[in-house]
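Q: Sequence below, structure please.
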Amino acid sequence: MATIRKRGPYQWEVRIRKKGYPTHCKTFSRKTDADQWARDIESEMTRSVFVSRKEAESTTLLDALERFEEEFLDGYAQPKQIKSRIKIIKERPIALMPLASIRGKDVADFIKSREEERRASQTILHEVNLISRVFEISRKDWGMESLHNPTQRVNKPKQNKGRTRRLEKGEEKKLLEKAPEELKPIILLALETAMRRGEIAMMRWEHVDLKKRYVHLPKTKNGEARSVPLSPAALDILKSIPRRIKGDVFPLHPDTISKWFRAAADDADLKDLRFHDLRHEATSRLFENTDLDFMEVKVGQRFGELAEPVILKRLM
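A: Prediction:
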């Protein structure tokens, strides 16, 4: 049976005694939270599914984020972006709350605060998804089985419609005229392969097979490996690039690629053009310039060397 008593002007203490279980106590600053916690614990004890919340109640979201950063960050294709999101969440009031006490309302408050700061809905979604990921790891890998994921109980911001910006007639030429020499082959390769900025920046010669006409990507945005088929034009681009002692195909960091690309687009007076738009342009050209259907393009992008008979020979 749960007893709730007021301790001081802003504290409520819950004490639960039930046969077969040790006494459980917890203090809350809001009585509504105290009532909810008591109901949850008593219900689980009655149904014989109770699991101690001790670790989840003593671990804050800040603690969990720091552990996540230490154990999982290196597994991401773009750890810098994840680290930036972690830093943002750490600076919010929700980070100081124990995992077990975070409710959907707290996540909703986090979303509202980010919207008030005029953050893009996609940016906020990435941050909420990171919080969700930390909760799932805490439940499945860190022994906090009783933990509920509060992000599943909130209305998330709606995703923006995908961009449809394409290169208009003459824009590719203008862009290449303004781009630095080191950036030109990167732009051309992106238009031939539909590879992402980070994927191109991480390319290494040891993963490029010019004979079999594909480049293997050990780590992509979603964490999975894939191989990309190389058209004759893409092969010519790679053959024109001098081999570097370090083994990387291109010497530019992903952020440098974006910075130089924006500058070239501005100099060429190309409105609202981003590097990622080249991926959409490349995919659209595949449909327009070949008789490939949607599934063949998807298969070719993911399994380049396996799809060679289907994709590469039809691009010749």
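
Q: okay, CA-based contacts and neighbour counts for the rest of this
A: Noted.

Q: what's the spacing between stretch 253-273 and its chain's center?
A: Stretch 253-273 has its C-alpha centroid displaced from the chain centroid by 23 Å (Cα atoms, centre = their mean, to the nearest Å).

Q: quick one: the most centrally placed residue in the chain and Ala38, what's the gap?
A: The C-alpha lying nearest the average C-alpha coordinate of the chain belongs to His126 (Cα atoms, centre = their mean; 6.1 Å). His126 is 33 Å from Ala38, where distance means Cα to Cα, to the nearest Å.

Q: swap in Lys161?
A: Distance from Lys161 to Ala38, counting by Cα to Cα: 43 Å.

Q: Who has more neighbours out of the two?
A: Remark: of Lys161 and Ala38, Ala38 carries more neighbours, 21 against 6, as counted by other Cα atoms under 10 Å.

Q: Next up, the contacts around that one.
A: Listed by Cα atoms under 8 Å, 6 or more residues apart in numbering, the contact set of Ala38 reads Ala2, Val14, Ile16.

Q: And the strands in this structure, which stretches?
A: Using DSSP state E, the strands of the chain run over residues 2-6, 12-18, 21-28, 208-209, 214-217, 226-229.

Q: can you tell which of these is closest to Glu71?
A: Nearest to Glu71, of all those, is strand 214-217, at 22.7 Å by Cα to Cα.

Q: and the closest one, what other elements does it pack with?
A: If contacts are counted by 3 or more Cα pairs under 8 Å, 6 or more residues apart in numbering; DSSP states H and E, strand 214-217 sits against strand 208-209, strand 226-229.

Q: Can you name the residues in contact with that strand?
A: So strand 214-217 is in contact with 199, 203, 207-209, 225-230, 304-305, going by Cα under 8 Å, 6+ apart.

Q: do that again at 6 Å, thanks
A: Outside strand 214-217, the residues that touch it by Cα atoms under 6 Å, 6 or more residues apart in numbering are His207, Val208, Ala225, Arg226, Ser227, Val228, Pro229, Leu230, Glu305.

Q: How about the residue nearest to the centre of the chain: what's its closest non-neighbour residue?
A: Setting aside the residues directly before and after it, His126 is nearest to Arg85 in space (Cα to Cα, 6 or more residues apart in numbering), at 7.9 Å.

Q: Count the residues that sit near the one you found.
A: Neighbours around Arg85, by other Cα under 10 Å: 18.

Q: I'd like the structure of this one too, to check against the first:
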Amino acid sequence: MATIVKTPSGTWKAVIRKIGWPTTAKTFRTKRDAEDWARRTEDEMVRGVFLSRAPSERLTVAGALKRYMEEVSVTKKMTTQRSERFTAQHLEAFFGKYSMAAVSAELVAKYRDERLAVGKSNNTVRIELAMLGHLFRTAIQEWGLGLTFNPVANIRKPSPGKGRSRRLTANEQGRLFAAADAHSNPMLGWIVRLAVETGMRSSEITGVRCGDVDLERRVIRLADTKNGTARLVPLSRVAVAILQHALDNPMRPNGTDLVFFGEPGRDGQRRPYIFQKLWARLTLDLGLDDLHFHDLRHEAVSRLVEGGLSDQEVAAISGHKSMQMLKRYTHLRAEDLVTKLDRLGAAPK
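A: Coordinates of the predicted model:
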């Protein structure tokens, strides 16, 4: 039987000691509430379904996010860590003061609706919900918080956003290349041109080291990619020329083998060149502020398809594991398809 005692502050404390179970206690404002809780808890113990909710009631979402960042996020790629730091800030602002046990599906749905209402994209909200769901899944499966369900699991997620179809016109490419080449740091121009020639992601380009480049074989070996699979990227003659200039960069300091290097950090170490702010300013000045750097990857992949390469060949170059995802990143110009249709068959006589 449970022990019900009145505390000096006037509340009622129920304490359950049962063989085979840890001592469990909880405090209530009334004696009846304490007795009701004790009966339910003892019944759950008899049926073997009892879960102690005390840890999840004591731990706030803010505290859980802090632990998640320290134990889980740090095991992921640096780009993912940076992204999750921003996501965690939004989640903490809304959920931070709630205990983990107090977060319900209704509350998560409210967060979803409020984020969409302020103009956040479907994909942004999906990413935030995915991190919140993983936080609860980790708490249940690894931290043993005694949560009975994941409040994110069954709520309606925003539909995936439509894949971008932004293509680069010849005029835009000419202006973009000229402006990037005119920048005081030649690495900006090399990076922009290399993105269009190879379809590599920005992090893949800036992470390339001199030893990864084989100009004789005309390939780059990417060991650290978004999907975790190393791949060889074949190089066009234009790409080879770009990389030759980058490798011959007279400003390359001793002690770094990064092809595209940044300024030393506080620890004296050089990390990959950061150009995102330069890109934003450059495209804004050109009136191309709707052009994302990742659109250059879309453009490169689409050109490979238009050039006659098969889906498998394009995937081998771009690193896409899913053909469905590849289709989202591939946007063919309708006028080019018309030309191909004309070549397929002669006009009827």
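
Q: thinking again about what came up before, the strands of structure 1: which one's closest to Pro150 of structure 1?
A: Ranking the strands of structure 1 by proximity to Pro150 of structure 1 (Cα to Cα) places strand 21-28 first, at 18.1 Å.

Q: The residue nearest to His126 of structure 1 maps to what in structure 2?
A: When structure 2 is aligned by TM-score structural alignment, the residue opposite Arg85 of structure 1 is Thr87.

Q: Give the buried residues for stretch 120-127 of structure 1.
A: Using 16 or more other Cα atoms under 10 Å as the test for burial, stretch 120-127 of structure 1 gives Ser121, Ile124, Leu125, Glu127.

Q: measure the closest residue to the last one other than its chain neighbours to Glu69 of structure 1 for me?
A: Which is Glu127 of structure 1. Sequence neighbours aside, Arg85 is the residue nearest to Glu127 of structure 1 in space, at 5.9 Å (criterion: Cα to Cα, 6+ apart). Distance from Arg85 of structure 1 to Glu69 of structure 1, counting by Cα to Cα: 11 Å.

Q: Leaving out chain neighbours, which residue sits closest to Met24 of structure 2?
A: Wrong residue type there; residue 24 of structure 2 is Thr, not Met. With Cα to Cα, 6+ apart, the residue lying closest to Thr24 of structure 2 is Ile16, at 5.2 Å.

Q: any idea how far that neighbour is from Pro22 of structure 2?
A: Taking Cα to Cα, one finds Ile16 of structure 2 at 9 Å from Pro22 of structure 2.

Q: which one of the two has more residues nearby?
A: Shown here are Ile16 of structure 2 and Pro22; by other Cα under 10 Å, Ile16 has more neighbours (19 against 10).

Q: what residues are up against that one?
A: Residues in contact with Ile16 of structure 2 (Cα under 6 Å, 6+ apart) are Ala2, Thr23, Thr24.

Q: got a list of what Arg5 of structure 1 touches?
A: Contacts for Arg5 of structure 1 (Cα under 6 Å, 6+ apart) come out as Trp12, Glu13.

Q: Mind doing that once more with 7 Å?
A: By Cα atoms under 7 Å, 6 or more residues apart in numbering, Arg5 of structure 1 lies in contact with Trp12, Glu13, Val14.

Q: The first one: how many residues sit nearby?
A: The number of residues packed around Trp12 of structure 1, counting by other Cα under 10 Å, is 20.

Q: Then Arg137 of structure 2?
A: If we define neighbours as other Cα under 10 Å, then Arg137 of structure 2 has 18 of them.

Q: Please report how far it lies from Ala102 of structure 2.
A: The value you get for Arg137 of structure 2 to Ala102 of structure 2, if Cα to Cα is used, is 15 Å.

Q: Switch the contacts of Ile16 of structure 2 over to TSV; also include neighbour count and distance to Met325 of structure 2.
A: Formatted as TSV, those follow (neighbours: other Cα atoms under 10 Å; distance: Cα to Cα, whole Å):
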residue	neighbour count	distance to Met325 of structure 2
Ala2	19	58
Thr23	11	52
Thr24	16	50
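
Q: For His292 of structure 2, state which of those is nearest.
A: Once Cα to Cα is applied, the member of the contacts of Ile16 of structure 2 that ends up nearest His292 of structure 2 is Thr24, at 55.6 Å.

Q: wait, isn't that closest one in contact with Ala14?
A: No: Thr24 of structure 2 lies out of contact with Ala14 (Cα atoms under 7 Å); the separation is 8.3 Å.

Q: give me every residue that touches the closest residue in space to Ala25 of structure 2 that isn't next to it in sequence.
A: Using Cα to Cα, 6+ apart and skipping the chain neighbours, the partner closest in space to Ala25 of structure 2 is Val15 (4.3 Å). Contact partners of Val15 of structure 2, counting by Cα under 7 Å, 6+ apart, are Ala2, Thr3, Ile4, Thr24, Ala25, Lys26.

Q: switch to 10 Å and redo it
A: Residues near Val15 of structure 2 by Cα atoms under 10 Å, 6 or more residues apart in numbering: Met1, Ala2, Thr3, Ile4, Val5, Thr23, Thr24, Ala25, Lys26, Thr27, Ala34, Ala38.

Q: of all these, which comes closest to Ala241 of structure 2?
A: Of all those, Thr24 has the smallest distance to Ala241 of structure 2: 70.8 Å, by Cα to Cα.

Q: Could you measure from that closest one over to Glu35 of structure 2?
A: Taken as Cα to Cα, the span from Thr24 of structure 2 to Glu35 of structure 2 is 13 Å.

Q: any residues in contact with both of the two?
A: Residues touching both Thr24 of structure 2 and Glu35 (Cα under 10 Å, 6+ apart): Ala2, Ala14, Thr41.
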